[in-house]
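Visitor: Below are the sequence and a predicted model for it; my questions follow.
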Amino acid sequence: MSEISKLIDECIKLGIAKFLKSHGFNKSGRNWHKEVDNNWQIVNVQASSGNFASEGRFAINLGVYISEIESYCGNTLNGKPKEYDSTIGIRLGSTDSASDFWWEIDAKSDLQSISNDVVQKLESQGISWLNHHLDISNVSNSLNVQPSVQSFSAALLSGNEEEAKRRVIAAIEDRPRAEAHFKRWSTKAGLEL
């Protein structure tokens, strides 16, 4: 194990793991899962691929896997979802899904201070974001500009057929190469475009 990996793991032990456990998450490696009504909340610690020796950085990824949406999309799940399987995700500390927030860490870092900062952000932003996105309507609102079958499915499952149609049409205009895929989903969902 590299020196930077040891530092990240130590940072996790200093408070992050305990905080997530206190909120009902179960740990597996650098991933935490919590099942809520057949849906999953996911927290993942991602080390940078550019980490070297005792210098590097890490990010905290948050995700929610909504079983009903994923099933509607034709996706099946065997076991716990990985963070990249999430219906919707964000990086902790980011102001939106396009932001990229990383904690810098090296041998001289105050690991307790870094861990405390992560826990503070989990407490002030992360847990509420995860809980907010257990509701399909909230997922639909957050995915409103994403050209994906998850976005279409969330709109339809939240009871807004016209919005689902609008999203499909906009996605086809934005991504014409995916037109056949989007139209197949629409036909299967019973949407007439």
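Guide: In hand now; what should we look at?
Visitor: For the rest of this, base every contact and every neighbour count on C-alpha atoms.
Guide: Noted.
Visitor: May I ask you to name the longest helix in this structure?
Guide: Determined from DSSP state H, the single longest helix within the chain is helix 161-174.
Visitor: what element comes up after that helix heading to the C-terminus?
Guide: helix 179-189 (DSSP states H and E).
Visitor: That following helix relative to helix 161-174, how many degrees between them?
Guide: Here the directions of helix 179-189 and helix 161-174 differ by 160 degrees (axes from the mean of the first three to the mean of the last three Cα atoms, to 10 degrees).
Visitor: tell me which residues of helix 179-189 are tucked away?
Guide: 179, 182-183, 185-186 (16 or more other Cα atoms under 10 Å).
Visitor: and if you look at stretch 159-177?
Guide: If you call a residue buried by 16+ other Cα under 10 Å, then stretch 159-177 has these buried ones: 161, 163-165, 167-169, 171-172.
Visitor: Show me which of those residues is closest to residue 35.
Guide: Closest approach to residue 35 among the buried residues of stretch 159-177 (Cα to Cα): residue 164, at 27.3 Å.
Visitor: closest to residue 40 among the buried residues of stretch 159-177?
Guide: residue 164 (23.7 Å).
Visitor: Who are the contact partners of the closest one?
Guide: Contacts were defined as Cα atoms under 8 Å, 6 or more residues apart in numbering; by that measure residue 164 touches 151-156.
Visitor: now swap in residue 188 and tell me
Guide: So residue 188 contacts nothing (Cα under 8 Å, 6+ apart).
Visitor: try it against this one:
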Amino acid sequence: MAAENIEQAFKVVLGQIADHLKPHGFSKRGNAFRRLSSGNAIVVEVQRSQSSTNDFVRFTFNVGVVSGRLLEERQPDVSKVGAMDAHLRERIGQFLANPADKWWELDAGTKPIDLVTDLAPLLDAAVRFLQAHADDAQLIELWESGQSPGLTDFQRQRFLRELKAA
């Protein structure tokens, strides 16, 4: 499959992911899907591997929750944030029965619908987790329990202090 056909197939995959996430309130912008809620954003972002070539695209998902109240001046508006801005963040592979880094590969022999059907249950698990921690009170509860997915303990404590003071 020529490079432009792989890119077109990848766009089809992104479109099907958007269709899958839309009933959950997500909107697509580039390779990211966001849902705004109570001043916060739930982010599902597609990360392409640097090892992708003209013959295949490897990708995974970075997911997270961004607290609008914790954003600093230099950071984008909550409607434009990415997974790296998130105050709770995970890779999609953390939602596997046995957590591991998970990548998908799209090549000439891959049907986009089959790929999306394969990844949808894992995406749904990630969305359920994110929705359960989508507002500041839920983030505070999570951080008070000592958990801080994607953060250092220092970051957890700092964000906890800042949210409680806000």
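Guide: Received, thanks. What you see is a predicted model, and the numbers here were worked out from it, not measured in a lab.
Visitor: In the buried residues of stretch 159-177 of structure 1, find the pair that's most separated.
Guide: Top of the distance list for those (Cα to Cα): 161 and 172, 16.7 Å.
Visitor: Tell me where structure 1 has strands.
Guide: Counting by DSSP state E, structure 1 has strands at residues 26-28, 31-36, 39-47, 55-65, 88-91, 103-106.
Visitor: quick one: the last one to structure 2 mean distance?
Guide: Between strand 103-106 of structure 1 and its aligned stretch in structure 2, the superposed structures give an average distance of 1.2 Å (mean Cα distance after the TM-score superposition for structure 1).
Visitor: what's that strand packed up against?
Guide: If contacts are counted by 3 or more Cα pairs under 8 Å, 6 or more residues apart in numbering; DSSP states H and E, strand 103-106 of structure 1 sits against helix 3-11, strand 55-65.
Visitor: Residue 88 of structure 1 is nearest to which of those?
Guide: The nearest among those, by Cα to Cα, is strand 55-65 at 5.6 Å.
Visitor: Show me what that closest one is in contact with.
Guide: Contact with strand 55-65 of structure 1 is made by 4, 8, 39-48, 50-51, 81, 83-92, 101-107, 126, 130, 133-134, as judged by Cα under 8 Å, 6+ apart.
Visitor: Just give me how far it sits from the chain centre.
Guide: How far strand 55-65 of structure 1 lies from its chain's middle: 9 Å, per Cα atoms, centre = their mean, to the nearest Å.
Visitor: quick check: it aligns to which part of structure 2?
Guide: The aligned range for strand 55-65 of structure 1 in structure 2 is 56-66, by TM-score structural alignment.
Visitor: Relative to structure 1, what is the average displacement of the matching stretch?
Guide: Between stretch 56-66 of structure 2 and the corresponding residues of structure 1, superposition yields a mean separation of 1.1 Å, by mean Cα distance after the TM-score superposition for structure 1.
Visitor: just to revisit the earlier point, can you lay out the helices and strands packed on strand 103-106 of structure 1 as CSV showing distance to residue 146 of structure 1 and mean neighbour count?
Guide: Shown next, in CSV, are these (distance: least, Cα to Cα, whole Å; neighbours: other Cα atoms under 10 Å):
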stretch, distance to residue 146 of structure 1, mean neighbour count
helix 3-11, 33, 18
strand 55-65, 16, 23
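Visitor: Quick one: neighbours of the nearest residue to residue 118 of structure 1 once chain neighbours are set aside, just the number.
Guide: In this structure, residue 118 of structure 1 finds its nearest non-sequential neighbour in residue 16, 6.9 Å apart by Cα to Cα, 6 or more residues apart in numbering. Close neighbours of residue 16 of structure 1, defined as other Cα atoms under 10 Å, add up to 21.
Visitor: residues contacting residue 16 of structure 1?
Guide: 115-116, 118-119.
Visitor: could you dump the helices and strands packed on strand 103-106 of structure 1 to TSV with distance to residue 72 of structure 1?
Guide: Formatted as TSV, these follow (distance: least, Cα to Cα, whole Å):
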stretch	distance to residue 72 of structure 1
helix 3-11	37
strand 55-65	13
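Visitor: Show me the one of the ones you listed that comes nearest residue 34 of structure 1.
Guide: Of those, nearest to residue 34 of structure 1 by Cα to Cα is strand 55-65, at 9.6 Å.
Visitor: and the angle for the closest one with helix 3-11?
Guide: For strand 55-65 of structure 1 against helix 3-11, the angle by the same axes, to 10 degrees is 50 degrees.
Visitor: Residue 53 of structure 2 and residue 59 of structure 2: what is the separation?
Guide: Per Cα to Cα, to the nearest Å, residue 53 of structure 2 is found 12 Å from residue 59 of structure 2.
Visitor: I misspoke; the intended subject was residue 76 of structure 2.
Guide: For residue 76 of structure 2 relative to residue 59 of structure 2 (Cα to Cα), the value is 24 Å.
Visitor: Check residue 23 of structure 2 too.
Guide: Distance of residue 23 of structure 2 to residue 59 of structure 2, given as Cα to Cα: 23 Å.
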